[in-house]
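Enquirer: the sequence and its predicted three-dimensional model are supplied below.
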Amino acid sequence: MTYVKEHWKYLTSAGGYPGIDFLRATAVLLVAFFHFKILPIGWIGVDIFFVLSGFLIGGIILDKVKAGTFSFYDFYKKRALRILPIYYFIMLLCFFLKAGGVFDFVGLKSIVSGMLFLQTTGPYFFPSFFAINEAYIPGGSWSLVIEEMFYLVAPLAIVLVSYLASKRMWLILIALLAAFISGIAVRMAMTAGFAPDDASWHFASFIQFHSRYDELVAGVMAAAYLRFSRDVKGQSSWWIAAGIALTFLFMLYIVGKPEFLAKPFMITRDTIWLPTLLGAVGACFVLGIYWVPLQAKPIVLLARLSYPLYLVHILFFEITNRYSEVGVLKWMLEAFTYQGRSIVLISVCTFLSYLVSLLVEYPFIRMYKTNKDSARETVAAVTT
C-alpha cells in the first residue's frame, strides 16, 4: 500500500516547469484523439513531444556540463531505466496480441530490430536486409527511434559544443540555431531523387532521425535561451504571440490541403519545411508558458502518464479495431456514437497506462530517484 501511495505521489507531483506538464498532457491527448479519429490534426502532438524532449533533456545536459558533473554513464543508465522497461513490455504484448505468438525468422529479425530501435532506420538504409513485420513492433515506435538517436547524439554534441565555446551560452545558441536551420537542407538532400508523388517522401523525410532532429534541436535551443536570457518570463507574451502566429500559418497550410487531414502520410514535398515550422511553434510555446502554474492534478497526471499512455493507446486501438465486431466492443459500436466510443476507450487506455506505470515503469524510476538532481530527471519528457 505504501508503494501505491508513493507511486501516486509521483504521478500527481508537479515538475519544475508546470507549463511543460500542460504541454505534455496536451500532446498525448492530441495523439490519442488522432489515432481514435476524433481530431485529424492531432498528429502534431508528436512534434510537441520532440520539442519538449529537447527542452528537458537538453536542459539537463547543459546544466550538468556547466557544473562539470555530467556523466555519460549516468545519463545513459537513467535513459535506459526510463525508456526500456515499458517499451520492451509493450513489445512483449505485441508478440502475443498482434503477432499471435508466432515466432519465425522474419519475426526474430523484427523483434531484434525493434529492441535495438532499428525498425525504421534499418529498412531505410538497408532495405534488402531489414524485412520488418509490423505485428511485432509497437505502433508509433518510430518516434522512439528518433528519441533514442537523439539520446545517442545530443550528449556528445552538447559536450563538444560547450567545450569549443568555453561554455559561453551565446556561442552555444548560435551553434544550435545553425543545427536547427540545417534540418531543411538535410531533408532536401535525402529526398533529392524523389518524384513529386513518390510515397517514399513520408518514410524518408518524416519518420527518420535525420528528418526530424531539428524539432529536438528547437527544444535544446529553447533550453539554452532560457539559461542565457535574463528575463524570459517577462518575454512570455511575445513568445506566445509568435507561437500563435506560426500556428496560424500552419493552419492556413493544412486547411488548404484537406487531404492531409485524412491521410497525413500523403504529405510529400511539404515535409522539407514542415518539421522546421512545427519545431519553431513548439519552442515559442515552451518559452511562453514553461513557468505558468498549470498544476491541476488531472494535467499533472496525464503528463506523468504520457509515455505509457502513448504506447498503450496505440496497441489498444489496434486490438480493439481488430475485434470491433465482438462482444462489448460491438455493443459499444451500436450504443455510442463513434466519438463517444472513442472517449470511453481512451479513458480505459488511461487506466491501463496507470497500471503499466505502477507495475512496470515506477520500479525502475525508483532505482535512480535518489537525489535532487535525478528527481528533476524523473519528470523529464520522453516520447513519446
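Expert: Thanks, I have it. Fair warning: this is a prediction, and the values are worked out from it, not measured in the lab.
Enquirer: alpha carbons only for contacts and neighbour counts from here, please
Expert: OK.
Enquirer: list the buried residues for the strand or helix carrying residue 283?
Expert: Here residue 283 sits within helix 274-289, counting by DSSP states H and E. Within helix 274-289, the residues that count as buried by 16 or more other C-alpha atoms under 10 Å are 274-289.
Enquirer: by contact count, what packs against the helix or strand following it?
Expert: Counting by DSSP H and E, the next helix or strand C-terminal to helix 274-289 is helix 297-304. Judged by 3 or more C-alpha pairs under 8 Å, 6 or more residues apart in numbering; DSSP states H and E, helix 297-304 is in contact with helix 2-12, helix 18-35.
Enquirer: tell me the buried residues in helix 297-304?
Expert: For helix 297-304, by 16+ other C-alpha under 10 Å, it's 299, 300, 301, 302, 303, 304.
Enquirer: which of these lies closest to residue 370?
Expert: residue 304 (18.2 Å; C-alpha to C-alpha).
Enquirer: ok, now how distant is the closest one from residue 358?
Expert: Applying C-alpha to C-alpha, to the nearest Å, the value for residue 304 to residue 358 is 11 Å.
Enquirer: same check, this time on residue 329
Expert: 26 Å.
Enquirer: cool, and residue 310?
Expert: Taking C-alpha to C-alpha, one finds residue 310 at 16 Å from residue 358.
Enquirer: again, but for residue 182
Expert: Taking C-alpha to C-alpha, one finds residue 182 at 41 Å from residue 358.
Enquirer: and here's the other structure:
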Amino acid sequence: MKYRPEVDGLRAVAVVPVILFHAGVGLFSGGYVGVDVFFVISGYLIAGILISELERDTFSIVRFYARRAKRILPALFFVMLLCVPAAWVIMLPTEFKDFSQSLIAVTLFSSNFLFWIESDYFAPAAELKPLLHTWSLAVEEQYYLVFPVFLYFFWKFGRSKVILSICLLALMSLAASEWAWRSSPSANFYLAPTRAWELLVGALCAFAPEMLRRRWMNWLSVLGLLMIVASVFIYDHSTPFPSLYTLLPVVGCALVILFAREDTWATFLLSRPICVGIGLISYSLYLWHQPLFAFARLQNSGEPAASLMSALTVATFGLAYFTWRFVETPFRSPEISHRAIFSMSGACGFVFLALGLTGHVSNGSPIGDGFSPAQRQLLAYSDYDSAGLYREGDCFLETAQVPSEFRDFCVSAENQMFIVGDSHAAALSVGLREVFDTGQLTAHGCPPLIGYSSLSQPNCSQILEHYFAELERLKPEQIILHAHWGSHVGKELFRLEATIAEIQRTAPASNILLVGGVPTWSPSLPAALVRARAQTEDERLLYSDIHDTALADAFLRNLATQYGVEFVSLIDALCEGQECLAVVGDAGEPVPLVWDYGHLTQAGSRYIADEILSPKLVE
C-alpha cells in the first residue's frame, strides 16, 4: 500500500487520548475511544495489504503471520520482560499471582478473556493491572487468525461478494454489541465478536475506490476528525461500549481514512511532523503507558500526585521512542527471516509461560513472601466472602438481574427502615441489620440516582422504579441512601436531587438519611496496611485518598440542607485530616474496616452502624 502520513497522524489522535484517560485526566473522560480508532486503522491497513497481494496472486499466510509477529511481538515481549522485575518488587503475592496469570494470557493471545473474567475495564481495580491494555492486542491477534483465511476463501467468488460478506458480518457484530452491552457488558467490552465490526469497517475502507467527489472530501474528512475528538470529550465510563454510540469515533475514523486525501485540511493537520512522529511510536506508547501508571498507583497505595503522573506521561514518550528505535525498527528488517522470528517468538513465549505458571502455582510467592502471620492474615481478606453477608442475588442484585428477582424477605411492613443504593449500601446493610430491623434494596452498580445508566447493571432505571414503588407501598419510618458517591462527583451526582424529591413525593412521612461515602484505599486497605508494614495491633489510622469523597460530602451536605433531610459524613467521623480509621475490633483480633478499596467488612459495617449511625437513627 502507498504510505499515507495522515494515517500515522491519525494514530497520534488515537493514542494520546488513551494515555491521558489512563493518567486520570478528567477532561479526557472518553479517551478510551482511541482503541476503537486503532481497530479501524488496523482493519484498513491489514485489508489493504491482503487485497494487494490477492490481486497480484502473491498471498502467503506464512508471510502474513511473520510480518505480524515482527510488528507486534518484539516490543510487546520487551515491555513484558521489564514488567516482571517491577512486579516482583512492587506487588504483593495476590497481585503478583494475578500478574503471572496475565503473562500467560498475553503470551497465548487471550488476555481479553482473562480480564473479562477478572474485572470491569472501568473499575478502580483495573487501573492496577500492568497488562490490562493488552486486551485490545488480543482482539486484533484473534482477528488476524481469522480474517486472512476468510478473505482468501471468499476472494474466488468475486470482489462484490467479499464486500457484501464483510458488510453482513459487520452488521451482525454491531447488532451483537448493541444486545450484549445490556446483557453482558463486560464480555461485550472485551471479546472479539462484539468488536469485530470496528475492524471490518476499516477493512471496507480498503475496498473503497478513490473516485469520490472531490468537493466533499475536505468537509467530510474534517467532520470525521471532529467526530473522533467529540467522542473523547463527551463519552465517559457510563457510555455503553461498544454499541451504537461507538459509531461516532468509528465512522469518524472511516471518514478520515476515506476522504483525508491530497490537500484537505485534515491531511494538513494530521501530516504535521509532530503528529506523524507520535503516530510512528504509537504502538510503543500504547505498550508503555499502562504499566507505568499501574505500578505508580500500586507503589503509592492511591492515586499518585498530578506531578508524578505528568512525569510518567513524559517518561512514556521517552521509553516509547527508545523501544521504537532499538526494538521495533530493527526487528522489522527483511534480513530477519520468517524462521528466525517464529523461533525467537516461540522461545520468548516459552519463557513467559514458565514465569507465569511459576507465579500462579506458587500463589505469587515463588521464593517466599517474608510476611508476618498478622500480615498474611490481612492479605487473606483479598478472598473475603461477602456474597452471603451482602445477600447477593437476593437483596443485592447482581449484573443483569431484574427487579422481580428481589426476594420477598428483603423488605416488609415490619422494617423500621430501608437502605437503598449500590454495593456499598449492601455492605453497610450488614451492620444495620444487626442493630436495627432494616430492609435492603440494593443492586450492583446502581446508586440511587434517577436517570443513571450503568454498564455493569443495565437495569438501573427499572430497579430504581421498583425502589419507589416499594417505598410508596410500605412507607418505612426511615430511608437510608448510601453509595460510592465519590465516583459520581462532577457527573451524575446532581441526579440525587431528583431522587430525594421523588422519595418525598411517594413517601412523605418517611425520614431520609443521606450517608456519605466510606474512606477508600488503593488497591485495597489490606494491601495498603501490609505495604505500610503496619502492625494491626497498634496502627488504627492510615492515609486515605478522600478527595472525591469530601467533594461528594460537600454536595450532599448542601442538598440535605436544601431538602430538610439528615446527612452523616463518614469521613468526618472516621478521619483525622487524610488519615482514616483502618482497623476495627478488639486489640486481640483486629479487622480491616474495608476488605478491598472501600467495601465494608462485617466488623466495619457493625462499627459504623453502632458508633456513627445509631445516634442519628434513634433520635
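Expert: Yep, it's here. Because the structure is predicted, anything quoted here is derived from the model rather than measured.
Enquirer: could you quantify their similarity as a TM-score?
Expert: For this chain pair, the superposition-based TM-score is 0.72 by TM-score structural alignment, normalised by the length of the first structure; 320 aligned residues with a C-alpha RMSD of 3.5 Å.
Enquirer: on that earlier part again, out of residue 310 and residue 358 of the first structure, which sits in the busier spot?
Expert: Legend: neighbour count by other C-alpha atoms under 10 Å for residue 310 of the first structure and residue 358, higher for residue 310 (25 against 17).
Enquirer: so which helix or strand takes in the counterpart of that one in the second structure?
Expert: Per TM-score structural alignment, the equivalent position to residue 310 of the first structure in the second structure is residue 286. Using DSSP H and E, the element containing residue 286 of the second structure is helix 282-300.
Enquirer: tell me what that helix is packed against?
Expert: With 3+ C-alpha pairs under 8 Å, 6+ apart as the test, helix 282-300 of the second structure has helix 5-22, helix 61-90, helix 306-323 packed against it.
Enquirer: and the residue nearest to residue 259 of the first structure when sequence neighbours are not counted, how many residues sit next to it?
Expert: Spatially, and ignoring its direct neighbours in sequence, residue 259 of the first structure is nearest to residue 266 (7.9 Å; C-alpha to C-alpha, 6 or more residues apart in numbering). When neighbours are defined as other C-alpha under 10 Å, residue 266 of the first structure has 17 of them.
Enquirer: and residue 266 of the first structure, how close does it get to residue 202 of the first structure?
Expert: 7 Å.
Enquirer: which residues sit in contact with residue 111 of the second structure?
Expert: 102, 105, 132, 134, 135, 138 (C-alpha atoms under 8 Å, 6 or more residues apart in numbering).
Enquirer: if we use 10 Å, what do you get?
Expert: Neighbour list for residue 111 of the second structure: 101-105, 117, 131-139, 190-191 [criterion: C-alpha atoms under 10 Å, 6 or more residues apart in numbering].
Enquirer: circling back: between residue 304 and residue 358 of the first structure, which contacts overlap?
Expert: If you check residue 304 of the first structure and residue 358 against C-alpha under 10 Å, 6+ apart, the residues they both contact are residue 11.
Enquirer: surely residue 66 of the first structure is in contact with residue 162?
Expert: Yes. Contact between residue 66 of the first structure and residue 162 holds when scored by C-alpha atoms under 10 Å: they sit 8.1 Å apart.
Enquirer: returning to what we had before: what residues does the match of residue 310 of the first structure make contact with?
Expert: So residue 286 of the second structure contacts 14, 15, 16, 18, 19, 35, 133, 134, 316, 317, 320 (C-alpha under 10 Å, 6+ apart).
Enquirer: of all those residues, which comes closest to residue 351 of the second structure?
Expert: When the contacts of residue 286 of the second structure are compared against residue 351 of the second structure (criterion: C-alpha to C-alpha), the nearest one is residue 134, at 18.2 Å.
Enquirer: and the closest one, how far from residue 211 of the second structure?
Expert: Residue 134 of the second structure is 37 Å from residue 211 of the second structure, by C-alpha to C-alpha.
Enquirer: more neighbours, these two?
Expert: residue 134 (22 against 6).
Enquirer: wait, the more buried one sits on residue 115?
Expert: Yes. Using C-alpha under 10 Å, residue 134 of the second structure is in contact with residue 115, at 9.5 Å.
Enquirer: identify the contacts common to these two.
Expert: 102, 105.
Enquirer: which other helices and strands contact the helix holding residue 283 of the first structure?
Expert: Helix 274-289 of the first structure makes packing contacts with helix 18-35, helix 44-67, helix 169-190, helix 209-228, helix 236-255 when contacts are defined by 3 or more C-alpha pairs under 10 Å, 6 or more residues apart in numbering; DSSP states H and E.
Enquirer: could you dump those helices to JSON lines with distance to residue 102 of the first structure?
Expert: Below are those laid out as JSON lines (distance: least, C-alpha to C-alpha, whole Å):
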{"stretch": "helix 18-35", "distance to residue 102 of the first structure": "26"}
{"stretch": "helix 44-67", "distance to residue 102 of the first structure": "31"}
{"stretch": "helix 169-190", "distance to residue 102 of the first structure": "36"}
{"stretch": "helix 209-228", "distance to residue 102 of the first structure": "30"}
{"stretch": "helix 236-255", "distance to residue 102 of the first structure": "41"}
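Enquirer: turn these into TSV, including mean neighbour count and distance to residue 314 of the first structure.
Expert: Below are these laid out as TSV (neighbours: other C-alpha atoms under 10 Å; distance: least, C-alpha to C-alpha, whole Å):
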stretch	mean neighbour count	distance to residue 314 of the first structure
helix 18-35	24	7
helix 44-67	23	13
helix 169-190	17	28
helix 209-228	25	21
helix 236-255	16	24
